[in-house]
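Novice: Starting from these lines, generate the structure:
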Amino acid sequence: MRVIAGEARGMRLSAPRGTTTRPTTDRVKEALFSLLDSAHWLDGARVLDLFAGSGALGIEALSRGAEHVVFIEKNRHALVSLQQNLLHTRFNNRAEVHPFDCLQALERLARHKTQFDLVLLDPPYQAGLHQKVIELVGATLLAADGLLVAETAARMPLPERIGPCIQTDRRIYGDTALELYTMEQNHAP
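Specialist: Next up, the predicted model:
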């Protein structure tokens, strides 16, 4: 696993051992960040990386110009890799790591009225959390002109509308789908 482009290009990232985390493949990561770069979503962005694992997606965002990334990850093995990767890439000063369950972390961020330009969501596919998390993020944390990207199993499409969020694109890469959501304009927080 490596950083594909930007300031930390080519740097290797560590991943936790075992099967409790599923890193995004380089192919999907490359496609995602090409899409984000072409639309200038990363320049100075405030990013939320949910179910961050090793932090590969958030670190790629930082490498490509994001201002700040908040990482949410509760698995202690993944947290060790995430912290090592932030130190290795020297992005620890532009990052916050919250070692909590995703739903607890979202409640804490909502209480502080934190807003994000880009939200990266990659929960375990079978956990059934996509819709609940998208609804919570849309209700409180996604900026009015923000973008939420959910990684899902291609065979399990998400609804076109979840709470105040509307799907604007769905791209399939083998067994993986990237589903992009923006805020419905009359529901922006």
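Novice: Please count neighbours and contacts with C-alpha atoms only from this point.
Specialist: Will do.
Novice: residues in contact with residue 1?
Specialist: 12, 13, 14, 15, 26 (CA atoms under 8 Å, 6 or more residues apart in numbering).
Novice: who's in contact with the residue nearest to the first one when sequence neighbours are not counted?
Specialist: Among residues not flanking residue 12 along the chain, residue 2 sits closest, at 4.3 Å (CA to CA, 6 or more residues apart in numbering). Residue 2 makes contact with 9, 10, 11, 12, 13, 56 under the criterion CA under 8 Å, 6+ apart.
Novice: Also residue 68?
Specialist: Counting by CA under 8 Å, 6+ apart, residue 68 makes contact with 44, 45, 46, 47, 62, 94, 95.
Novice: how close does residue 168 sit to residue 76?
Specialist: Computed with CA to CA, to the nearest Å, the distance linking residue 168 and residue 76 is 34 Å.
Novice: The residue sitting nearest the centre point of the chain: helix or strand, and which one exactly?
Specialist: When CA atoms, centre = their mean is applied to the chain, the residue found nearest the centroid is residue 120 (1.9 Å). The secondary structure element spanning residue 120 is strand 116-121 (assigned by DSSP states H and E).
Novice: how about this one, so we can line them up?
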Amino acid sequence: MRIISGFHKNRKINAPKSLPVRPTTDLAKESLFNIINNTYNIEILNVLDLFSGTGNISYEFASRGANKIISIDNNFNCIKFIKQTSSKLLLNNIECKKMDSIKYLSSTKEKFDIIFADAPYSYQFLDLIIIKIFNNSLLNENGILILEHSDKNNFSNSKYFLNKKKYSSVNFSFFVKK
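Specialist: Next up is the predicted model:
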């Protein structure tokens, strides 16, 4: 995996193979960040990265100068890797929390401009993520939830659904408060 743009452009990051993760592909990540970059001023964004895994998305936001990124994962080794990599790359705008993502959404009072969630494709509670975020008003005005998921999921009936983009086998669904 590599950082696409920003301070650490083209920097390769090698995550341990033992981590139970499926990082977002470089092609999908580059396409996603083209959308984000054309919509937002990244430098003022507060971002929540749920199911952070290797930290791939968090590093990209941090490299591009996002104001603050909170990375949430319930796996100790994933959080340890994100902390080590963030420290090595001097990415001081990343804060890591070892916690269940649903519990975090239920307890936090913070608001975010972008919430990115890349749960395991077998995760059964994707709808609950959407509900928690919008019921708890966790997005700032003009904020967006981006959910990465497999082809098996269809969220077009959600009242918060905006649109979906597909890049090879990676799907991103976008949700906003209407």
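Novice: thinking again about what came up before, weed out the non-buried ones from the contacts of residue 2 of structure 1.
Specialist: Under a neighbour-count criterion of 16 or more other CA atoms under 10 Å, the subset of the contacts of residue 2 of structure 1 counted as buried comprises 13, 56.
Novice: helices or strands up against the longest strand seen in structure 1?
Specialist: The strand that spans the most residues within structure 1, counting by DSSP state E, is strand 142-153. Helices and strands in packing contact with strand 142-153 of structure 1 are listed as strand 116-121, strand 176-183; criterion 3 or more CA pairs under 8 Å, 6 or more residues apart in numbering; DSSP states H and E.
Novice: Please tabulate those strands in a markdown table, including the columns distance to residue 130 of structure 1.
Specialist: Formatted as a markdown table, the entries for those read as follows, by distance: least, CA to CA, whole Å:
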| stretch | distance to residue 130 of structure 1 |
| --- | --- |
| strand 116-121 | 8 |
| strand 176-183 | 11 |
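Novice: any chance you could map the strands in structure 1?
Specialist: If DSSP E is used as the criterion, the strands of structure 1 fall at 46-50, 68-72, 95-98, 116-121, 142-153, 161-162, 165-173, 176-183.
Novice: Now distance to residue 87 of structure 1 too, for those strands, in a markdown table please.
Specialist: A markdown table is the format used below for these (distance: least, CA to CA, whole Å):
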| stretch | distance to residue 87 of structure 1 |
| --- | --- |
| strand 46-50 | 17 |
| strand 68-72 | 14 |
| strand 95-98 | 10 |
| strand 116-121 | 21 |
| strand 142-153 | 26 |
| strand 161-162 | 36 |
| strand 165-173 | 31 |
| strand 176-183 | 28 |
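Novice: Kindly calculate the angle that the strand holding residue 120 of structure 1 makes with strand 176-183.
Specialist: Between the axes of strand 116-121 of structure 1 and strand 176-183, defined by axes from the mean of the first three to the mean of the last three CA atoms, to 10 degrees, the angle is 150 degrees.
Novice: Check the mean deviation of strand 116-121 of structure 1 from structure 2.
Specialist: Relative to the matching residues in structure 2, strand 116-121 of structure 1 has an average distance of 0.4 Å after the fit, by mean CA distance after the TM-score superposition for structure 1.
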